[in-house]
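S.K.: got a structure for you, letters missing:
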């Protein structure tokens, strides 16, 4: 299986020839436009399956299958984490979880920007990380920026994943420490004198037990198209996903149990209403419109937790 991740820096419909010549089975493209813009069969070769999510039709994250693999968005998906997309990947010979990542800024909560988004997401999806999974994309992160104030930094993320037996494949292959990379994946402003390593493949030991190979694209082959080079993972895996109970309502019920006893009493009716609304969300399809409804719901429960924290502070 060949999985390629490449931040195309926009306008993928005008750039796809070169990356598709590498014959990916699965392709993850941060900064990719929506299907309406891609015009499958005209400007972009039609994939066997495709998933896209973003705030604007001009830029989001696109996941393409050019093989027999099919995608299924997990019902537990939390669109508040921009953009960490959890997908079941199901093929004839194997299946696994894929977390496709384009870590974004957060101007309202700077401590949650970039690596902060990923840190919050892996904690939210923590109970799924014991399953065979791959996390890949533009993390916009490196250990060299650990000192920046975040809810969780790069080293925190690496350590958290390693406890789940999920490892960074580039660093494993090259036997090199985080922050000491010798193959940059990003050149700021497309200047070769500004190199950084911010794109990654992490994978479960279950997936890589029979070996793998990571390839980092050469800057001279890609800098005319993007400020990023592609990362390619070659791996043979026969992992199979068991049935996943990932109902959004069940996950929300577990989270709401973490409220203080006082808040549970004060807001009992609101909590019951939120759980009922979450059950309705379980049955919605994966249209962007419905995913936005989910986001509005999540905003409500987050506000409830903010109120809970304020109440607890009053009693301190």
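M.R.: Okay, I see it. All of these numbers come straight from a predicted model, not from anything done at the bench.
S.K.: only C-alpha atoms from now on, for both contacts and neighbour counts.
M.R.: OK.
S.K.: can I assume residue 249 sits in a helix?
M.R.: Yes. Secondary structure assignment places residue 249 in a helix (DSSP: H, G, I helix; E, B strand; the rest coil).
S.K.: tell me who's in contact with it.
M.R.: 275-276, 278-279, 281-282 (C-alpha atoms under 8 Å, 6 or more residues apart in numbering).
S.K.: which among the residues you listed end up buried?
M.R.: Members of these that pass the buried threshold by neighbour count (16 or more other C-alpha atoms under 10 Å) are listed as 275, 278-279, 281-282.
S.K.: run a quick neighbour tally on residue 224.
M.R.: Neighbour count for residue 224, taken as other C-alpha atoms under 10 Å: 9.
S.K.: just to be sure, it is in a strand?
M.R.: No. Following the definition three-state DSSP, residue 224 is coil and is not counted among the residues of a strand.
S.K.: measure residue 61 to residue 75 for me?
M.R.: Counting by C-alpha to C-alpha, to the nearest Å, the gap from residue 61 to residue 75 is 18 Å.
S.K.: look at the two and report which has more neighbours.
M.R.: Legend: neighbour count by other C-alpha under 10 Å for residue 61 and residue 75, higher for residue 61 (25 against 21).
S.K.: just checking, that one touches residue 31?
M.R.: Yes. Taking C-alpha atoms under 8 Å as the contact criterion, residue 61 and residue 31 are neighbours in contact, 5.7 Å apart.
S.K.: all strands of the stretch 101-250 of the chain, in order?
M.R.: Assigned by DSSP state E, counting those that start in this stretch, the stretch 101-250 of the chain shows strands spanning 133-138, 166-168, 186-187, 195-196, 199-204, 212-216, 231-235.
S.K.: for the fifth one, name the packing helices and strands.
M.R.: Contact here means 3 or more C-alpha pairs under 8 Å, 6 or more residues apart in numbering; DSSP states H and E; on that basis strand 199-204 packs against strand 133-138, strand 166-168, helix 169-174, strand 231-235.
S.K.: next: the third one.
M.R.: Helices and strands in packing contact with strand 186-187 are listed as strand 195-196; criterion 3+ C-alpha pairs under 8 Å, 6+ apart.
S.K.: try it against this one:
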């Protein structure tokens, strides 16, 4: 199964050919319009957000056994829990509810709420986390390193870090470029997968993707 996560920076309808080139079975898309998700004839589609032009969406392109298995709390922006062919997935765009509950702090609460769903032994949380260990000091008590430990405690680890034997905060590949600036790259998009699930991830190349979005796609192949 191939799962692609991409913050498409809106206007997916102008960039759809780029997603098609990646040939995903499932796409998790951030900053995507409700119309771009629900306007097609797909085996599965779901969207959540407060702005119809800019939310979190999931498209199932390949036939499969899809279902929304747990309710997504709209008070925790934004996430969509679903399953496909026995894989439990939480699609994520970690956003901001208020001054205190934002980014990695939101993700902590989402993981807490769906810990049983994610702890089944065949699960994934994937998307734009808007967090990294380098900013731990900004989120004392609920930071990224603590999130990594929390996910490890329910049996999930980052595919990128497993594959490259990299520490969090020391990633060579950047997934986001602030202000679309090549010199302001950060690694803030992740796929955490159950430790017993074989997976590989590829990060999109900046030369190809930066003209279209400040985020690079993650292409995750699961055995």
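M.R.: Noted; the coordinates are in hand. Treat the numbers as computed from the prediction; the structure is a model and nothing was measured.
S.K.: hmm, back to that, between the helices and strands packed on strand 199-204 of structure 1, which one is nearest to residue 121 of structure 1?
M.R.: Taking C-alpha to C-alpha as the criterion, residue 121 of structure 1 comes closest to strand 133-138 out of these, the separation being 11.4 Å.
S.K.: mean deviation of the closest one from structure 2?
M.R.: Mean deviation of strand 133-138 of structure 1 from its aligned counterpart in structure 2 after superposition (mean C-alpha distance after the TM-score superposition for structure 1): 0.5 Å.
S.K.: so that strand matches what in structure 2?
M.R.: Mapped onto structure 2 with TM-score structural alignment as the criterion, strand 133-138 of structure 1 occupies residues 123-128.
S.K.: show residues contacting that stretch.
M.R.: Applying C-alpha under 8 Å, 6+ apart, the set of residues contacting stretch 123-128 of structure 2 from outside is 5-7, 28-30, 87-94, 117-118, 156, 188-194.
S.K.: switch to 7 Å and redo it
M.R.: Counting by C-alpha atoms under 7 Å, 6 or more residues apart in numbering, stretch 123-128 of structure 2 makes contact with 5, 7, 28, 87-94, 118, 188-194, all of which sit outside it.
S.K.: wait, what's in contact with residue 198 of structure 1?
M.R.: 138-142, 185-186.
S.K.: at 6 Å instead, please
M.R.: 139-142 (C-alpha atoms under 6 Å, 6 or more residues apart in numbering).
S.K.: who wins for neighbours among these?
M.R.: residue 139 leads the contacts of residue 198 of structure 1 on contacts (other C-alpha under 10 Å) with 24 neighbours.
S.K.: just to check, that residue is in contact with residue 103?
M.R.: Yes. With contact defined as C-alpha atoms under 6 Å, residue 139 of structure 1 counts as touching residue 103 (5.1 Å).
S.K.: can you map out the helices along the stretch 151-300 of structure 1?
M.R.: Taking DSSP state H, counting those that start in this stretch to define them, one finds helices in the stretch 151-300 of structure 1 at 154-163, 169-174, 205-208, 248-256, 261-266, 268-282, 288-314.
S.K.: out of the ones you listed, which gets nearest to residue 236 of structure 1?
M.R.: Evaluated with C-alpha to C-alpha, those place helix 205-208 nearest to residue 236 of structure 1, the distance being 7.6 Å.
S.K.: that closest one: how far from the chain's middle?
M.R.: Relative to the centre of its chain, helix 205-208 of structure 1 is centred 19 Å away, using C-alpha atoms, centre = their mean, to the nearest Å.
S.K.: with stretch 201-218 of structure 2 instead?
M.R.: With C-alpha atoms, centre = their mean as the basis, the mean position of stretch 201-218 of structure 2 lies at 14 Å from the chain mean.
S.K.: name the nearest residue to the spatially most central residue of structure 2, ignoring sequence neighbours.
M.R.: The central residue of structure 2, meaning the one whose C-alpha is nearest the mean C-alpha position (C-alpha atoms, centre = their mean), is residue 127 at 0.7 Å. Nearest non-adjacent residue to residue 127 of structure 2, counting by C-alpha to C-alpha, 6 or more residues apart in numbering: residue 92, 4.7 Å away.
S.K.: which position in structure 1 pairs with the one you found?
M.R.: If you follow residue 92 of structure 2 across to structure 1 using TM-score structural alignment, you land on residue 101.
S.K.: in this structure its match contacts residue 84, no?
M.R.: Yes. Taking C-alpha under 6 Å as the definition, residue 101 of structure 1 is a contact partner of residue 84 at 4.6 Å.
S.K.: which of the helices or strands spans residue 18 of structure 2?
M.R.: Taking DSSP states H and E as the criterion, residue 18 of structure 2 maps to helix 16-22.
S.K.: buried set for that helix?
M.R.: Taking 16+ other C-alpha under 10 Å as the basis for neighbour counts, the residues of helix 16-22 of structure 2 that come out buried are residue 19.
S.K.: cool, stretch 56-68 of structure 2 as well?
M.R.: Taking 16+ other C-alpha under 10 Å as the neighbour-count basis, stretch 56-68 of structure 2 is seen to contain the buried residues 56-61, 66.
S.K.: list the contacts of that stretch.
M.R.: Under the criterion C-alpha under 6 Å, 6+ apart, residues 25-30, 42-48, 82-85 lie in contact with stretch 56-68 of structure 2.
S.K.: try it again with 7 Å
M.R.: 24-32, 37, 42-49, 78, 81-85, 93.
S.K.: swap in stretch 202-222 of structure 1?
M.R.: Residues outside stretch 202-222 of structure 1 that contact it (C-alpha under 7 Å, 6+ apart) are 132-136, 165-170, 183, 229-237, 239.
S.K.: now do the buried residues in that stretch.
M.R.: 202-208, 214, 216-217, 219, 222.
S.K.: nearest to residue 261 of structure 1, of those?
M.R.: Where these are concerned, and distances follow C-alpha to C-alpha, residue 261 of structure 1 has its nearest neighbour in residue 204, at 37.5 Å.
S.K.: how about residue 229 of structure 1, what's its match in structure 2?
M.R.: Structural alignment (TM-score structural alignment) places residue 229 of structure 1 against residue 216 in structure 2.
S.K.: I meant residue 52 of structure 1, not that one.
M.R.: Aligned against structure 2 by TM-score structural alignment, residue 52 of structure 1 finds its counterpart in residue 47.
S.K.: one step back: the match of strand 133-138 of structure 1: how far from the chain's middle?
M.R.: In terms of C-alpha atoms, centre = their mean, the centre of stretch 123-128 of structure 2 is found 5 Å from the chain centre.
S.K.: identify the residue nearest residue 134 of structure 2 in space, chain neighbours excluded?
M.R.: On the basis of C-alpha to C-alpha, 6+ apart, the spatially nearest residue to residue 134 of structure 2 that is not a chain neighbour turns out to be residue 169, at 5.4 Å.
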